[in-house]
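Student: heads up, no residue letters with this:
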């Protein structure tokens, strides 16, 4: 998948992050697009699945990619390349997947919601800031602040109500 294709995918899925990424240093831009496209794929898991177990299956598929499974999906190939080059941390990507698992079922309480917020959009935002600075994407706790995380949670794709 080339950079213009990644950029187009992120532009459709998350225009705000796309605009932020185009101002990143050129050597970081491609990897930011990969991270944002990955985050979108994880967020889509609950949107396209008709039942919670099906969303968990989609998330498990991505977990297997992070753990080393070779898949023919263009984004999976890019993600594996970033992991192989040390651009992404498998622990950080796994943490994003773990946090998205909370979306499969209703979030039970405030504490669970805050954990979800820290792990999903807030985690991706922290990862991308570090990627833009150091050309490496890492998981950090507390970066971005709760307002940043909650704003992204409110603006992530919504599950259709039954």
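Tutor: Sure thing, it's come through. Bear in mind the structure is a predicted one, so any value in this text is a computation, not a measurement. Residues are numbered from 1 along each chain as shown.

Student: going forward, measure contacts and count neighbours with C-alpha atoms only.
Tutor: OK.

Student: isn't residue 32 right next to residue 128, touching?
Tutor: Yes. At 6.1 Å, residue 32 and residue 128 qualify as touching, with contact defined as C-alpha atoms under 8 Å.

Student: which residues do these two both contact?
Tutor: Residues touching both residue 32 and residue 128 (C-alpha atoms under 8 Å, 6 or more residues apart in numbering): there are none.

Student: Grab the nearest non-local neighbour of residue 136.
Tutor: In this structure, residue 136 finds its nearest non-sequential neighbour in residue 87, 4.7 Å apart by C-alpha to C-alpha, 6 or more residues apart in numbering.

Student: Verify the contact between residue 92 and residue 138 for me.
Tutor: Yes. Using C-alpha under 8 Å, residue 92 is in contact with residue 138, at 6.2 Å.

Student: More neighbours: which of the two?
Tutor: Higher neighbour count among residue 92 and residue 138: residue 138, with 23 against 19, using other C-alpha atoms under 10 Å.

Student: Run through the residues that contact residue 97.
Tutor: Counting by C-alpha under 8 Å, 6+ apart, residue 97 has contacts 42, 59, 62, 63.

Student: Go through those residues and name the one nearest residue 101.
Tutor: Using C-alpha to C-alpha, residue 59 comes nearest to residue 101 of those, at 7.3 Å.

Student: which other helices and strands contact the helix ranked longest in the chain?
Tutor: Identified as the longest helix of the chain according to DSSP state H is helix 26-48. Secondary-structure packing of helix 26-48 (3 or more C-alpha pairs under 8 Å, 6 or more residues apart in numbering; DSSP states H and E): helix 3-13, helix 15-22, helix 52-66, helix 74-84, helix 90-101, helix 121-134.

Student: neighbouring contacts of the longest one?
Tutor: This points to helix 52-66. Counting by C-alpha under 8 Å, 6+ apart, 42, 45-46, 48-49, 71, 76, 79-80, 83, 90, 93-94, 97, 100-101, 104-105 sit against helix 52-66.

Student: Nearest residue to the middle of the protein?
Tutor: Central residue of the chain (C-alpha atoms, centre = their mean): residue 39, 2.0 Å from the mean position.

Student: okay, now the one to match up with it:
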């Protein structure tokens, strides 16, 4: 492994331990390429943690747009994640458009507008998460992978819902709401109540409904994955971690604003390996 490749893997491990764990069960020949896609996503998702206001975040997102569109300057070549990403796009003849849409969708992260409804959330999840698994499937297939579209779509939404359920209290304290506001409103919960950390029966019911939505998408992803050729299934090993998260979320449903329990990295890796042992056929 070259120095730049090692840096990409290290960044992925540090910023997105779950996708790093899932990448370890990928075929060795395609692993680095898929890790470059995952590392790009992790780097972009981390922008909101690194800026104190939207403007610097917008500049960083535009830097990535320019890099992908070939308008970047010398700094692009010195960025190991950008270099690995561009090499992957070229090597596998992957379309750049979905990455530009991912960057556009990530602008939402920089502001404090609430996610309006489930339709908007599913679109956001599709453009920021599902796309990663579609790319992974295309890399494993060596070309278009239309058969993987349903698996990628449902897994992305399930994982995004589970992730934002885990981070609900953290985001609420920051004045952000990534989960669909319309579901909370339907249960009599105001956005101001969420940001104030006010627990209620309505809040519990709303989070329960969202958890059920995540389970439904996970079940649909599982059905779609089972129909895929075995060569494509490693792209979707993250489903094991979604299932684990949904079990954990159910067990702490009575403390919606509590800090999420941090799962042990080895346990996450073992969940992925066990999933692959059961599906690699």
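Tutor: Structure received. All of these numbers come straight from a predicted model, not from anything done at the bench.

Student: now what about the TM-score between them?
Tutor: Once superposed, the chains reach a TM-score of 0.82 (TM-score structural alignment, normalised by the length of structure 1), with 160 aligned residues with a C-alpha RMSD of 2.7 Å.

Student: one step back: mean neighbour count, the helices and strands packed on helix 26-48 of structure 1: which tops it?
Tutor: Stretch with highest mean neighbour count among the helices and strands packed on helix 26-48 of structure 1: helix 121-134 (a mean of 23; mean count of other C-alpha atoms under 10 Å).

Student: after that helix comes which helix or strand?
Tutor: Reading on from helix 121-134 of structure 1 to the C-terminus, the next helix or strand found by DSSP states H and E is helix 145-154.

Student: one step back: in CSV, list the contacts of residue 97 of structure 1 along with distance to residue 11 of structure 1.
Tutor: Conversion of those to CSV gives the following (distance: C-alpha to C-alpha, whole Å):
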residue, distance to residue 11 of structure 1
42, 16
59, 22
62, 21
63, 24
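
Student: still on that earlier bit, which residues do residue 92 and residue 138 of structure 1 both contact?
Tutor: residue 127.

Student: isn't the residue nearest to residue 136 of structure 1 right next to residue 132, touching?
Tutor: No. Assessed by C-alpha under 8 Å, residue 87 of structure 1 is found out of contact with residue 132, at 11.0 Å.

Student: what touches both of those two?
Tutor: With C-alpha under 8 Å, 6+ apart, residue 87 of structure 1 and residue 132 have no common neighbours.

Student: and residue 278 of structure 2, how many neighbours?
Tutor: 8.

Student: now swap in residue 29 of structure 2 and tell me
Tutor: 8.

Student: what residue of structure 1 takes the place of residue 218 of structure 2?
Tutor: Taking TM-score structural alignment, residue 218 of structure 2 has no aligned residue in structure 1.

Student: which ones are touching residue 218 of structure 2?
Tutor: Here residue 218 of structure 2 is in contact with 154, 155, 158, 159, 239, 242, 243 (criterion: C-alpha under 8 Å, 6+ apart).

Student: Name the nearest of the residues you listed relative to residue 117 of structure 2.
Tutor: Taking C-alpha to C-alpha as the measure, residue 117 of structure 2 lies nearest residue 158 of those, at 15.3 Å.

Student: Tell me who's in contact with the closest one.
Tutor: 213, 214, 215, 216, 217, 218, 242.

Student: residues contacting the third one?
Tutor: This points to residue 215 of structure 2. Residue 215 of structure 2 touches 158, 246, counting by C-alpha under 8 Å, 6+ apart.

Student: So what does residue 116 of structure 1 match up with in structure 2?
Tutor: Checking TM-score structural alignment: residue 116 of structure 1 goes with residue 124.

Student: is it true that residue 11 of structure 1 touches residue 21?
Tutor: No. With contact defined as C-alpha under 8 Å, residue 11 of structure 1 does not reach residue 21; the gap is 9.9 Å.

Student: how deep is the aligned partner of residue 102 of structure 1 in structure 2 tucked in, by neighbour count?
Tutor: The alignment partner of residue 102 of structure 1 in structure 2, by TM-score structural alignment, is residue 108. Using other C-alpha under 10 Å, residue 108 of structure 2 has 16 other residues around it.

Student: same deal with residue 72 of structure 1?
Tutor: With other C-alpha under 10 Å as criterion, residue 72 of structure 1 counts 8.

Student: quick one: it is in a strand?
Tutor: No. Counting by DSSP: H, G, I helix; E, B strand; the rest coil, residue 72 of structure 1 is located in no strand; its state is coil.

Student: Looking at the contacts of residue 218 of structure 2, which one is closest to residue 205 of structure 2?
Tutor: Nearest member of the contacts of residue 218 of structure 2 to residue 205 of structure 2, counting by C-alpha to C-alpha, is residue 158, at 18.4 Å.

Student: So what does that closest one match up with in structure 1?
Tutor: So, by TM-score structural alignment, residue 158 of structure 2 is matched to residue 147.

Student: how much space between that match and residue 52 of structure 1?
Tutor: 28 Å (C-alpha to C-alpha, to the nearest Å).

Student: ok, now residue 67 of structure 1?
Tutor: Counting by C-alpha to C-alpha - residue 67 of structure 1 and residue 52 of structure 1 are separated by 23 Å.

Student: sorry, back to before: what range in structure 2 does the longest helix of structure 1 sit on?
Tutor: Against structure 2, helix 26-48 of structure 1 falls on residues 28-50 (TM-score structural alignment).

Student: quick one: buried residues of that stretch?
Tutor: 30-42, 44-45, 47-48 (16 or more other C-alpha atoms under 10 Å).

Student: wait, residue 86 of structure 1 sits on residue 135?
Tutor: No. Counting by C-alpha under 8 Å, residue 86 of structure 1 stays clear of residue 135, with 9.8 Å between them.
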